[in-house]
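Peer 1: sequence first, predicted coordinates after that:
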Amino acid sequence: MKFFDVNSILRESVKKLKPYEIKKFPFKIKLDANESPYPVKPCDIALDIPVLLNRYPDPDATGLRKALAGKLKINYRNIIAGNGSDELIYYLILTFGGPVVYPVPTFAMYGIIAQCVGVERLEVALDENFDIDFNKMKNLIISKKPHIVFISSPNNPTGNTFSKDKILSIVETARKKSAIVVIDEAYQPFSSKRGFLPFVKDFENLIILRTLSKIGLAGLRVGYLIGNERILQEINKVRLPYNLDSLSQYLAEHALKNFYSNIKEFIKKTVKERQRIYRELSRINKIKVYPSEANFIFFKVKESKKICNALSKKGILIRDLSPALKDSLRVTVGTKQENDKFLKELKNILKRL
């Protein structure tokens, strides 16, 4: 059979990509993916799930959008639901094109999806305190005229929120240059700071990106955009039909209506444990730990890769951030028992190094 040269028809931007791999390791305690540690089964949300699997789902996810709108106290027409945040990031870049600007380090999918679509990526390094370098960001927006600016606040993987005044100044600068600003608030439920939802009414070019994944419903893959209805209508032009399945729609809607008190309790326990882990890590001389407003903690330690591997051998998974961030690790906040085990094993490993 004649060899088929698939490379001859690949787009150049795809040739340079590598598949996004989620490495699988045996584990007892999983603290590497920023998930909620508290189990939720479909029967916890609804005993009866009257979903007809022979029918396509609601193409507009109207019931879910109305449930979200009720929680947020906004009009459901200001919401688009998607199959996780990743799909919505893809739609944003597909709709508005590039260049795309974002600070680094941050959530990898802004850059990966921009490369998939084939638009220019412009990265602005955070300063030594992991805050936005406002002058560099502002000058880049003015000189390069990007179509989209992505800002994750609280930021992944550093866990910090960015200055409200800096972000609003960026939104205003972008507005003058006809650019969209997307503030990714995936970790907002864990933050002590107010999010940017109240400012959507003041800035037509401002879009908020949120998700149900971090608060206990990662298996449903439900993300949503909040923004000006006229802007969302343009994004809807590229949204695939039936992009969110019936089971995810039904369970997410009913979780918001009937299970939300449990979700709030998960968040409360996570914040309490985050504060405790931070205090414990702060007492360890070999570790530099950073304050977090998310459901994870970022810290620096020498020989981070060796420490990560040693924890993995004990069945505890955390995230090694090298080589992008030297000597850096990220640990998701687990249950009290999981966190105790992590801290104990980490201290034992550090004693041996």
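Peer 2: Alright, I've got the coordinates.

Peer 1: make it CA atoms for all contacts and neighbour counts henceforth
Peer 2: OK.

Peer 1: all helices for the stretch 151-300 of the chain, in order.
Peer 2: 164-176, 229-236, 246-258, 260-282 (DSSP state H, counting those that start in this stretch).

Peer 1: most tightly surrounded among these?
Peer 2: Compared across the helices of the stretch 151-300 of the chain, helix 246-258 shows the largest average neighbour count, a mean of 20 (mean count of other CA atoms under 10 Å).

Peer 1: angle of it against helix 260-282?
Peer 2: 90 degrees (axes from the mean of the first three to the mean of the last three CA atoms, to 10 degrees).

Peer 1: how far is helix 246-258 from where the chain is centred?
Peer 2: 20 Å (CA atoms, centre = their mean, to the nearest Å).

Peer 1: which helices and strands does it pack with?
Peer 2: For helix 246-258, the packing partners by 3 or more CA pairs under 8 Å, 6 or more residues apart in numbering; DSSP states H and E come out as helix 42-45, helix 62-72.

Peer 1: could you check the angle it makes with helix 62-72?
Peer 2: 30 degrees.

Peer 1: quick one: contacts of helix 246-258?
Peer 2: Applying CA atoms under 8 Å, 6 or more residues apart in numbering, the contact partners of helix 246-258 are 42, 45-46, 49, 51, 53, 56-58, 61, 63-64, 67-68, 71, 217, 220-222.

Peer 1: buried among the residues you listed? Make that a PyMOL selection.
Peer 2: Selection of the buried residues among those in PyMOL, burial being defined by 16 or more other CA atoms under 10 Å:
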select buried, resi 45+57+58+61+63+64+67+68+217+220+221+222
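
Peer 1: got another one to weigh against that:
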Amino acid sequence: MTVSLDDLPLRDDLRGQQPYGAPQAPLPVALNVNENTHPIPDEVADDIADSVALALRDVNRYPDREFTALREGFADYLGHGIQPEQVWAANGSNEVLQHILQAFAGPGRTAFGFAPTYSMYALLTRGVGATYVSGERGPAFSLSPESAAEQVAAARPDVVFLCAPNNPTGTPMENDVIEAVYEASEGIVIVDEAYREFAPRDAPSALQLLPGRPRLVVSRTMSKAFAFAGARVGYLAADPAVIDALRLVRLPYHLSALTQAAASAALRHADTMLGMVDEIVEQRDRISATLEALGYTVYPTWSNFVLFGGVEDTRATWQALYDRGVLIRDVGIPGHLRVTAGTEEETSAFLDALAAIGR
């Protein structure tokens, strides 16, 4: 007897929904999910391997539930006076955000984000039984302090998501927007800085806004700049009281000893790992300049990807690139496609293929 999803006692609010997913295909050039396509340097990989091997000797025991050493490493990396008791980590920033929603959202509560933005915000919100509300952005996907504050005040959400820079558009977000939203809200305000390391070095981080704002949370990930997407490590900084709230909802020993060891080792080589960022930014800017020269609409980006518009047939262009061994992303914005900045060779392959296709 074959059983379908419709035959199961699934929650009513999940019926008819689609799971998160991006196309996966064994193509030579995969630039669709904003990975860091640069491999981890050998000396760093060796240290990570040694650290994991050492942790394996005690893998019969549960890991440090408070991941003390890792929190200390993150606090040191973040700077801004962040202390270890202000740090939380989990298996990817998605789980970090899920913990926030489990603690502060849930049935009868709402979460809010400005569309278009990271699609997982809505899915994570739905997963905890809360309602997701979408606000609007201005021209070129911009967001002004006045408009953002007005929309949040009207919606009165329990949790607000601010993606800085924004995914999938790459749009920068200044701290004055974050301050305005915080003042307009009575709930938790999450600033998702997953792509922070690709922003200009002198651009202020939301981390500097944490003092005196106990409802503000700044989340980060090791997936992008640290080339750690396969390791699944995300983290946040917030008031220690927020960290106490997250302990109420996390699973026991949720961060494995092997994950803790690998992430701590990578953090010891932060300078080396972040050395790849400059090259990625160079390729990102090369993509932007070339796309503009080809006649596409290119948006400002502080991330490791570029959103471009003026695509007459997104499906046909996506397929034509696919047929040439290049995988990019259709993010659902009409007339637009998104491409991750890869290595110099990968970037050249994309640009050559796109130029060959034409608009």
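Peer 2: Cool, got the structure. Only a predicted model underlies this, so the values are computations on that prediction, with no experimental measurement involved.

Peer 1: TM-score for the pair, please.
Peer 2: Between these two chains, after superposing, the TM-score reads 0.92 (TM-score structural alignment, normalised by the length of the first structure); 344 aligned residues with a CA RMSD of 2.0 Å.

Peer 1: got a markdown table for the helices of the stretch 151-300 of the first structure, with distance to Lys314 of the first structure too?
Peer 2: Formatted as a markdown table, these follow (distance: least, CA to CA, whole Å):
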| stretch | distance to Lys314 of the first structure |
| --- | --- |
| helix 164-176 | 41 |
| helix 229-236 | 46 |
| helix 246-258 | 34 |
| helix 260-282 | 19 |
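
Peer 1: right, so of those, which gets closest to Gln188 of the first structure?
Peer 2: Closest approach to Gln188 of the first structure among these (CA to CA): helix 260-282, 10.6 Å.

Peer 1: by contact count, what packs against that closest one?
Peer 2: Partner elements for helix 260-282 of the first structure (3+ CA pairs under 8 Å, 6+ apart): strand 288-289, strand 296-300, helix 336-352.

Peer 1: most packed of the ones you listed?
Peer 2: strand 296-300 comes out most buried of those by mean count of other CA under 10 Å, with a mean of 23.

Peer 1: next one: it to chain centre, how far?
Peer 2: Worked out by CA atoms, centre = their mean, strand 296-300 of the first structure lies 16 Å from the chain centre.

Peer 1: relative to helix 260-282, how tilted is that strand?
Peer 2: Going by the same axes, to 10 degrees, strand 296-300 of the first structure makes 20 degrees with helix 260-282.

Peer 1: would you check the span in the second structure matched by the next helix or strand after strand 296-300 of the first structure?
Peer 2: Going down the chain from strand 296-300 of the first structure, the next helix or strand is helix 304-313, by DSSP states H and E. Per TM-score structural alignment, the counterpart of helix 304-313 of the first structure in the second structure is residues 314-323.

Peer 1: give me the contact list for that stretch.
Peer 2: By CA under 8 Å, 6+ apart, stretch 314-323 of the second structure touches 27, 311, 327-330, 334-337, 350, 353-354, 357, 359.

Peer 1: would you mark the buried spots in that stretch?
Peer 2: Thr314, Thr317, Trp318, Ala320, Leu321, Tyr322.

Peer 1: farthest pair within these?
Peer 2: Between any two of these (CA to CA), the greatest distance is 12.0 Å, for Thr314 and Tyr322.

Peer 1: off-centre distance for stretch 160-177 of the first structure?
Peer 2: Taking mean C-alpha positions (CA atoms, centre = their mean), stretch 160-177 of the first structure and its chain are 19 Å apart.

Peer 1: for it, which outside residues touch it?
Peer 2: 130-132, 134, 137-138, 141-142, 145, 149, 153-155, 180-181, 193, 203, 205-206, 291-294.

Peer 1: strands - which of those residues land there?
Peer 2: Under the assignment DSSP state E, the contacts of stretch 160-177 of the first structure contribute Val149, Ile180, Val181, Leu206 to strands.

Peer 1: now do the contacts for the aligned partner of the last one in the second structure.
Peer 2: Right, the one you point to is Leu206 of the first structure. Alignment note (TM-score structural alignment): Leu206 of the first structure maps to Leu216 of the second structure. By CA under 8 Å, 6+ apart, the contact set of Leu216 of the second structure is Tyr182, Ile188, Val189, Ile190, Val191, Leu210, Ala238, Asp239.
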